[in-house]
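Colleague: output the structure for:
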Amino acid sequence: MGDLDIRAAVPDDIPAIVGLLADDPLGAQRESLDDFTPYLAALERLSADPNQRLVVAVRDGRVVGTLQLTIVPGLSRRGATRSIIEGVRVHADERGSGLGTRFIEWAIEESRRENCQLVQLTSDNTRTDAHRFYERLGFVASHVGFKLQL
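Modeller: The predicted model follows:
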């Protein structure tokens, strides 16, 4: 396998990113490969926000993974800053290659650079393989999450 580059996402990456997000039963219900306009607008908002990192992993010129990292300043935990990892996706051809681990390590290091005291993430209840993966990397399932669809 060729060298891997983790870099900020650019507009030309959107079709590949959306393809990764849609490449499972949950994502297939939520994402649309027909119109990239809302994704391009979202990338513009994310790129303008200094607390957001939308990155891609590129190998041999091909996007093979994506991840979003959000830096959240806060008052709780004595004014701690935390980060939230979201939208982690690895192309099916790359699963088991160590890319997921490398992605999470990148996010943790970026969080340290931002002086975060806590890194958190959520994972859908049905993603049991992902749960085991995150636990192997030291994450603890410590909370119950709730969502309200608007």
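
Colleague: for the rest of this, base every contact and every neighbour count on C-alpha atoms.
Modeller: Will do.

Colleague: any idea how far the residue nearest the centre of the chain is from residue 144?
Modeller: Residue closest to the average C-alpha location in the chain (Cα atoms, centre = their mean): residue 67, at 2.4 Å. Residue 67 sits 22 Å away from residue 144, going by Cα to Cα, to the nearest Å.

Colleague: one more: residue 55?
Modeller: Separation of residue 55 from residue 144 (Cα to Cα): 27 Å.

Colleague: for the comparison step, fold the sequence that follows:
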Amino acid sequence: MVGTLQITFLAGLSRKGAWRGQIEAVRVAGHRRSGGIGRQMMEWAIAQCRARGCSLVQLTTDRSRADAHRFYESLGFIGSHLGYKKSL
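Modeller: Modelled structure (predicted):
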């Protein structure tokens, strides 16, 4: 496997009930990074969200992953929220 990601389509309560796409678990094999595969995967995922009528695409990434932040920003994503998690 070269790369993977997960898309979940969420019906929203905000934004007048608009659908949103949640992209998670974006991974590209280390030996294949910087070759454009991640960009192709993300562009495909964004297109799937558009096709499903989503008005927003969102994702989260670890605060320490500066390279990932630059990558997502190059795709037009904007850092906007602070997230929290609780292990159960």
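
Colleague: coming back round to it: verify the contact between the residue nearest to the centre of the first structure and residue 87 for me.
Modeller: Yes - using Cα atoms under 8 Å, residue 67 of the first structure is in contact with residue 87, at 5.3 Å.

Colleague: how about residue 21 of the second structure, secondary structure?
Modeller: Three-state call for residue 21 of the second structure (DSSP: H, G, I helix; E, B strand; the rest coil): strand.

Colleague: the first structure: which residue goes with that one?
Modeller: By TM-score structural alignment, residue 21 of the second structure lines up with residue 83 in the first structure.

Colleague: give me the number of residues near that match?
Modeller: Neighbour count for residue 83 of the first structure, taken as other Cα atoms under 10 Å: 25.

Colleague: isn't it right up against residue 122?
Modeller: No - using Cα under 8 Å, residue 83 of the first structure is not in contact with residue 122; the gap is 11.7 Å.

Colleague: remind me, longest strand of the first structure?
Modeller: The longest strand of the first structure (DSSP state E) is strand 62-73.

Colleague: what sits up against that strand?
Modeller: With contacts defined as Cα atoms under 8 Å, 6 or more residues apart in numbering, strand 62-73 of the first structure is touched by 13, 16-17, 20, 51-58, 79-91, 94, 99, 103, 107, 111, 114, 116.

Colleague: and that strand, what's buried?
Modeller: Across strand 62-73 of the first structure, burial judged by 16 or more other Cα atoms under 10 Å covers 63, 64, 65, 66, 67, 68, 69, 70, 71, 72.

Colleague: the fourth one maps to what in the second structure?
Modeller: What that stands for is residue 66 of the first structure. By TM-score structural alignment, residue 66 of the first structure lines up with residue 4.
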